[in-house]
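Undergrad: need a 3D model of the following:
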Amino acid sequence: MSQATPATRALTAAGIAFTVHRYEYDPGAERVGLQAAEALGEAPHRVLKTLMALVDGKPVCAIVPSDHEVAMKKLAAAFRGKSAEMMKPAEAERLTGYKVGGISPFGQRRAVPTAIEQSALQEDLVYVNGGQRGLQIRLDPGAIPARFGAVAAPLVA
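TA: Have a look, this model is predicted:
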């Protein structure tokens, strides 16, 4: 598995410090983010999952702790929309250029508006997907809104 992905290249280009962490990806895991947290020996709220959704029919990216579910009304509100729904996996893969289970919020094929759960910004370091299944990136969560224009908002139920 290569450490060089569109996500790591985007972070490097943005001048963001990060470390790469590999783990044994389980394709049969019921909740990939929780499986990643367990494999890394990290608290689930520090391992963030990347979700692709539609707000009023337009694609968006949500970054939330792996031990929480996104609240669709809150997600819609974060983007000043009326309704939100999860994107179909095939559509998410086509839009981002990543496989489900390996979708990173960084280096996506097409940039889309992004929101991060505001509580994640209270952590010193968090993990996000690095663009491959079994590859996580550890970084300062404050870099996500600061360098990538993500909005911080309450997103979880």
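
Undergrad: for the rest of this, base every contact and every neighbour count on C-alpha atoms.
TA: Fine.

Undergrad: doesn't residue 10 fall inside a helix?
TA: Yes: counting by DSSP: H, G, I helix; E, B strand; the rest coil, residue 10 is found in a helix.

Undergrad: tell me the contacts of the residue of the chain most remote from its centre?
TA: Distance from the centre of the chain peaks at residue 82, with 22.3 Å (CA atoms, centre = their mean). Residues in contact with residue 82 (CA atoms under 8 Å, 6 or more residues apart in numbering) are 55, 56, 73, 76.

Undergrad: now swap in residue 3 and tell me
TA: Residues near residue 3 by CA under 8 Å, 6+ apart: 20, 135.

Undergrad: what helix or strand does it sit in?
TA: Residue 3 belongs to no helix or strand when assigned by DSSP states H and E.

Undergrad: how near is it to residue 32?
TA: According to CA to CA, to the nearest Å, residue 3 and residue 32 sit 20 Å apart.

Undergrad: residue boundaries of the helices in the protein?
TA: 6-13, 32-40, 72-78, 89-96, 143-148 (DSSP state H).

Undergrad: which parts of the last one are buried?
TA: For helix 143-148, the buried set under the neighbour-count rule, 16 or more other CA atoms under 10 Å, comprises 143, 144, 148.

Undergrad: okay, now the closest residue to residue 97 other than its chain neighbours: neighbour count?
TA: Closest residue to residue 97 apart from its sequence neighbours, by CA to CA, 6 or more residues apart in numbering: residue 109 at 5.3 Å. Counted with other CA atoms under 10 Å, residues neighbouring residue 109 total 13.

Undergrad: and residue 25, by the same measure?
TA: The tally of other residues near residue 25 (other CA under 10 Å) stands at 17.

Undergrad: my read: it touches residue 36, true?
TA: Yes: when contacts are counted by CA atoms under 8 Å, residue 25 is listed as touching residue 36 (7.2 Å).

Undergrad: now the second one, please; I'll put the structures next to each other:
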Amino acid sequence: MAKKKTKKGGASTPATVQLDEAGVPFTLYEYHHSGDHMDEGYGKEAAEQLGKDERQVCKTLLVSTEHGLVTGVVPVNGHMSMKGIAQAVGEKKAEMAEPKDAMRETGYVVGGISPLGQRTKHRTVIDESVMAFDEVLVSGGKRGLSLGVNPHDLVKVLNAVVAPIATDKKSY
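TA: This next block holds a predicted model:
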């Protein structure tokens, strides 16, 4: 059973700390993570358990470019375009970062990587489609924890670029 909490109670992670320090309101959404390997994705599990539209629940993916890692935030109902994220940050190409590199750089485990509170700050690109919602959900920094936040606040806190980086084609 999913639990919705206001920001005054519940889990504290580097992601929630960053939002608190920025004075950004958010909602904690906790749900039971099955613990299984997620063929369909951790974000789809969150959307299902929380009863949220998959277009407003986001996954956080790290890509490697010639000039370092970049964080991409896309809805869980789609995939991230490597060409799109590379173009958004002025790079020639991008490829998925190795999971071990993503975990080391962010301080989070795969399936719980948040765009917020990462150990090392990275350029961040958020897919333009999520800007249509009043609230989007991103990982709260661990499996089974999502944060509901206004996408405009997310862009501001992360100093993110908004661009068309989601695709329905199988990629990431």
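
Undergrad: on that earlier part again, so for residue 119 of structure 1, which of the helices of structure 1 sits nearest?
TA: Closest approach to residue 119 of structure 1 among those is made by helix 143-148 (12.9 Å; CA to CA).

Undergrad: report the central residue of structure 1.
TA: residue 50 (2.5 Å).

Undergrad: any idea how far residue 139 of structure 2 is from residue 89 of structure 2?
TA: Look at residue 139 of structure 2 and residue 89 of structure 2: by CA to CA, they are 23 Å apart.

Undergrad: from residue 43 of structure 1, how far off is residue 114 of structure 1?
TA: For residue 114 of structure 1, the distance to residue 43 of structure 1 equals 23 Å [CA to CA].

Undergrad: same deal with residue 146 of structure 1?
TA: If you measure residue 146 of structure 1 against residue 43 of structure 1 using CA to CA, the figure is 24 Å.

Undergrad: okay, how far is it across stretch 11-30 of structure 2, tip to tip?
TA: Stretch 11-30 of structure 2 has its terminal residues 9 Å apart, counting by CA to CA.

Undergrad: before we move on, what about stretch 14-25 of structure 1?
TA: Start-to-end span of stretch 14-25 of structure 1 (CA to CA) is 27 Å.

Undergrad: list the buried residues in that stretch.
TA: Judged by neighbour count using 16+ other CA under 10 Å, the buried positions of stretch 14-25 of structure 1 are 20, 22, 25.

Undergrad: hmm, back to that, common neighbours of residue 25 and residue 36 of structure 1, please.
TA: By CA under 8 Å, 6+ apart, the residues touching both residue 25 of structure 1 and residue 36 are residue 134.

Undergrad: okay, now the residue mapped onto residue 143 of structure 2 from structure 1: neighbour count?
TA: Superposed on structure 1 with TM-score structural alignment, residue 143 of structure 2 falls opposite residue 133. Other residues near residue 133 of structure 1 number 23, with proximity taken as other CA under 10 Å.

Undergrad: hmm, residue 101 and residue 133 of structure 1 touching each other?
TA: Yes: applying CA under 8 Å as the test, residue 133 of structure 1 and residue 101 come out as touching, 5.5 Å apart.

Undergrad: sorry, back to before: ok, now which ones touch the residue nearest to the centre of structure 1?
TA: Residue 50 of structure 1 makes contacts with 61, 62, 63, 64, 103, 104, 105, 128, 129, as judged by CA under 8 Å, 6+ apart.

Undergrad: counterpart of residue 39 of structure 1 in structure 2?
TA: Using TM-score structural alignment, residue 39 of structure 1 pairs with residue 49 in structure 2.

Undergrad: tell me how far that match lies from residue 42 of structure 2.
TA: From residue 49 of structure 2 to residue 42 of structure 2 the distance is 11 Å (CA to CA).

Undergrad: and residue 55 of structure 2, by the same measure?
TA: According to CA to CA, residue 55 of structure 2 and residue 42 of structure 2 sit 14 Å apart.

Undergrad: quick one, which of those two is more surrounded?
TA: residue 42 (23 against 18).

Undergrad: aligned counterpart of the residue nearest to residue 97 of structure 1 in structure 2, please.
TA: Under TM-score structural alignment, residue 109 of structure 1 pairs with residue 119 in structure 2.

Undergrad: quick one: its match and residue 102 touch, right?
TA: No: counting by CA under 8 Å, residue 119 of structure 2 stays clear of residue 102, with 10.3 Å between them.

Undergrad: just to revisit the earlier point, enumerate every residue touching the residue nearest to residue 97 of structure 1.
TA: Residue 109 of structure 1 neighbours (CA under 8 Å, 6+ apart): 95, 96, 97.
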